[in-house]
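In: mind looking at a prediction? Sequence and model below.
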Amino acid sequence: MLCCSYDGVVKKKSGLGATCVTRHIADQKEVATVVGLDISKDMVNFATSNNTSEKASFHVLDIQEESGIREDWRGKFTKAVSFHTVHWIPHKERFLANVHLCLEKGGELLFNLFAGVPAIKVARDIKTHPKWREYLTDYTLKLYEWPKGDVAGMSHMLEECGFEVVTCEVHTLTFKFDSLEKEKAFSRPLLGHLQYIPEEKQDDFLEDAISMARGLYQKDEQGRVIWEMPQIVVHARKL
């Protein structure tokens, strides 16, 4: 089993999530070994130090670079997974080609990625907010989501990279929160901007970002914002 990750916004939480997923997979009786990959050395060190399964190992690799793929990985994996990761990868065709290289014939790939999330528009637009732009001059949001609803485009890319598309569908996660503090906790992982904002101003920044986002979402009958996270979910097989 191959688990692909990518250095996210909130490093400790990202590493913990990847470690838990990999460990859960390794705990399944039918799984022989699991290899976890991440571009960040810090994430790999974190995952390795928190790993309790002898069947799991972690390695530093930019999945976009074929040169880093070891010979003993090529054509050796039965399955590859990547959850909430591919929208951090700019060159998705390289990701697909290199995962294809690692899978055996008939091997399966499962992944998801954001596709037209309104909150990500806020994450981009807030950089020019009059109150915050002076702090964010050097910040770039390195998140590369897929166009909303573009199942055909993703299916075509998969086929070009040598996969048979089993399913390629739009799924929308929805969240409702009953307090501003919960909305802040939910928003933090998407806002790498916070590393540029003075700590004493971060709550104010989060409130402005949430206020902007609320204008893009509908509300339920109790007046709670319905936070929607559209994504593309893919199950593919190597031909």
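Out: Good, I have the coordinates.

In: switch to C-alpha atoms for all contacts and neighbour counts from now on
Out: Fine.

In: which parts of this structure are helices?
Out: For the chain, the helices defined by DSSP state H occupy 11-26, 41-49, 92-102, 118-125, 151-160, 180-187, 202-214.

In: how far does the third one sit from its chain's centre?
Out: Pointing back at helix 92-102 there. Distance, stretch centre to chain centre, for helix 92-102: 16 Å (C-alpha atoms, centre = their mean, to the nearest Å).

In: same deal with the fourth one?
Out: In terms of C-alpha atoms, centre = their mean, the centre of helix 118-125 is set 16 Å apart from its chain centre.

In: returning to that earlier point: among the helices of the chain, which is nearest V233?
Out: Closest approach to V233 among the helices of the chain is made by helix 151-160 (9.2 Å; C-alpha to C-alpha).

In: for that closest one, buried residues please.
Out: V151, M154, S155, L158, E159 (16 or more other C-alpha atoms under 10 Å).

In: rebuild the helices of the chain as TSV, extending it with distance to E66.
Out: Output for these, formatted as TSV (distance: least, C-alpha to C-alpha, whole Å):
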stretch	distance to E66
helix 11-26	22
helix 41-49	18
helix 92-102	6
helix 118-125	30
helix 151-160	17
helix 180-187	34
helix 202-214	38
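
In: below is structure B, check it against A:
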Amino acid sequence: MNQASLYERANQVQRHDAKIILEEYATILQWRSDGQDSLLDVGSGPGNVLMDFVHPLLPKGYQQLVGTDVSNKMVGYANKCYESYARTQFQVLDIGCDRLPDHLKGRFDHVTSFYCLHWVQNLRAALGNIYSLLRNEGGDCLLVFLASNPVFEVYKVLHANKKWAHYMQDVDQFISPLHYSTNPVEQFTQLLSEAGFIHHNVELRSEVFVYEGVNTLKDNVKAICPFLERIPSKQHEEFLDDFVDVVIAMNLQQDLVQDHNNDRLQQRFISPYKLIVAYARKSPDFLRNMLSEMGIKKSSKGLE
């Protein structure tokens, strides 16, 4: 995932979903009346989703926009690409960390995240940190991530192959913590409540993305596969070929179709996946303390 420029070219799925979801939630996000909004994005990668789809929604006089990522290389790439944008910066942050940096606590009106939280095994810690990022007066978050995806099953199959097992010993760390959940909506809703959010809406969306051709599929794997950088470069193509073979064995290949660019037949691959889309609001500290004193522990689940 450290190949920032490749990821930027290969993240069609992320861009497609982020665009649609932000269009839906643009009027639901609680924008400040004075236009001085501060927003932090979790897992910004190369920054193009944040800057293409979130940035345009901000009031012209927004206070600050902070993109974060666990990867130093991604952050460096994003800062270089968007250095001309005022009041905008990218910095390293592990949202699943045990201790959130003090300078980030309570500074933001909004937190967004697209296609990141499925990489975070400790969702409880991540949501606690997101809650702490929001201002004490309250704020909201929009979180979008994979509940399940066939790529996780592909990883498990490749891990069972002696050729690749050595490079994939921690495979479970790269499978969504909700992938095997029998009720991911209920599970994530409970985690939001435990973090302190009092208004939340969680939905599970079933989506399908089609990769046009083997090269498109391989480019996507190159961009997002966390194991490839561990494998010697001379074996990369072999790994990618094995990846495609597993995808075909899982019946995720469609019939050959005509490629009008070079007049040849090409393979198409389908990827059915389930997406968690969650919107939640933080209660002002005074309200949370009052509810706590009254012994009200369970949060309401609807939007007001």
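Out: On my side now, so go ahead. The shown structure was predicted, so the numbers you read here are calculated from the model rather than taken from an experiment.

In: quick TM-score on the pair, please.
Out: The TM-score (TM-score structural alignment, normalised by the length of the first structure) is 0.81; 226 aligned residues with a C-alpha RMSD of 2.6 Å.

In: which among the helices of the first structure is found nearest to T167 of the first structure?
Out: Taking C-alpha to C-alpha, helix 151-160 is the member of the helices of the first structure nearest to T167 of the first structure, at 8.8 Å.

In: centroid-nearest residue for the first structure?
Out: The first structure has T85 as the residue nearest its centroid, 2.2 Å off, counting by C-alpha atoms, centre = their mean.

In: counterpart of it in the second structure?
Out: Matched to the second structure by TM-score structural alignment, T85 of the first structure sits across from C116.

In: on that earlier part again, need the winner for burial among the helices of the first structure.
Out: helix 92-102 (a mean of 21; mean count of other C-alpha atoms under 10 Å).

In: for R205 of the second structure, give me its contacts.
Out: By C-alpha atoms under 8 Å, 6 or more residues apart in numbering, the residues touching R205 of the second structure are K274, L275, I276, V277.

In: residue in the first structure matching it?
Out: Alignment note: R205 of the second structure maps to H171 in the first structure; criterion TM-score structural alignment.

In: which strand runs longest in the second structure?
Out: Within the second structure, and with DSSP state E defining each element, the longest strand by residue count is strand 264-282.

In: that one vs helix 214-224, what angle?
Out: With axes from the mean of the first three to the mean of the last three C-alpha atoms, to 10 degrees as the basis, strand 264-282 of the second structure and helix 214-224 are set at 30 degrees to each other.

In: now do the strands in the second structure.
Out: 38-42, 64-69, 88-92, 110-114, 139-148, 197-212, 253-259, 264-282.

In: the first structure: matching residues for the fifth one?
Out: Pointing back at strand 139-148 of the second structure there. Going by TM-score structural alignment: strand 139-148 of the second structure matches residues 107-116.

In: who touches the matching stretch?
Out: The contact list for stretch 107-116 of the first structure (C-alpha under 8 Å, 6+ apart) reads 77-87, 145-150, 229-238.

In: which residues sit in contact with the closest residue to V13 of the second structure other than its chain neighbours?
Out: Leaving aside its chain neighbours, V13 of the second structure sits nearest to F209 (6.9 Å; criterion: C-alpha to C-alpha, 6 or more residues apart in numbering). Residues counted as contacts of F209 of the second structure (C-alpha under 8 Å, 6+ apart) are V13, I270, S271, P272.

In: ok, those residues in the first structure, which still hold?
Out: Among these, the contacts conserved in the first structure (both residues aligned by TM-score structural alignment, their matches' C-alpha atoms under 8 Å) are I270, S271, P272.

In: what residue in the first structure is paired with the second one?
Out: Spelled out, that is S271 of the second structure. That one, S271 of the second structure, aligns with W227 by TM-score structural alignment.
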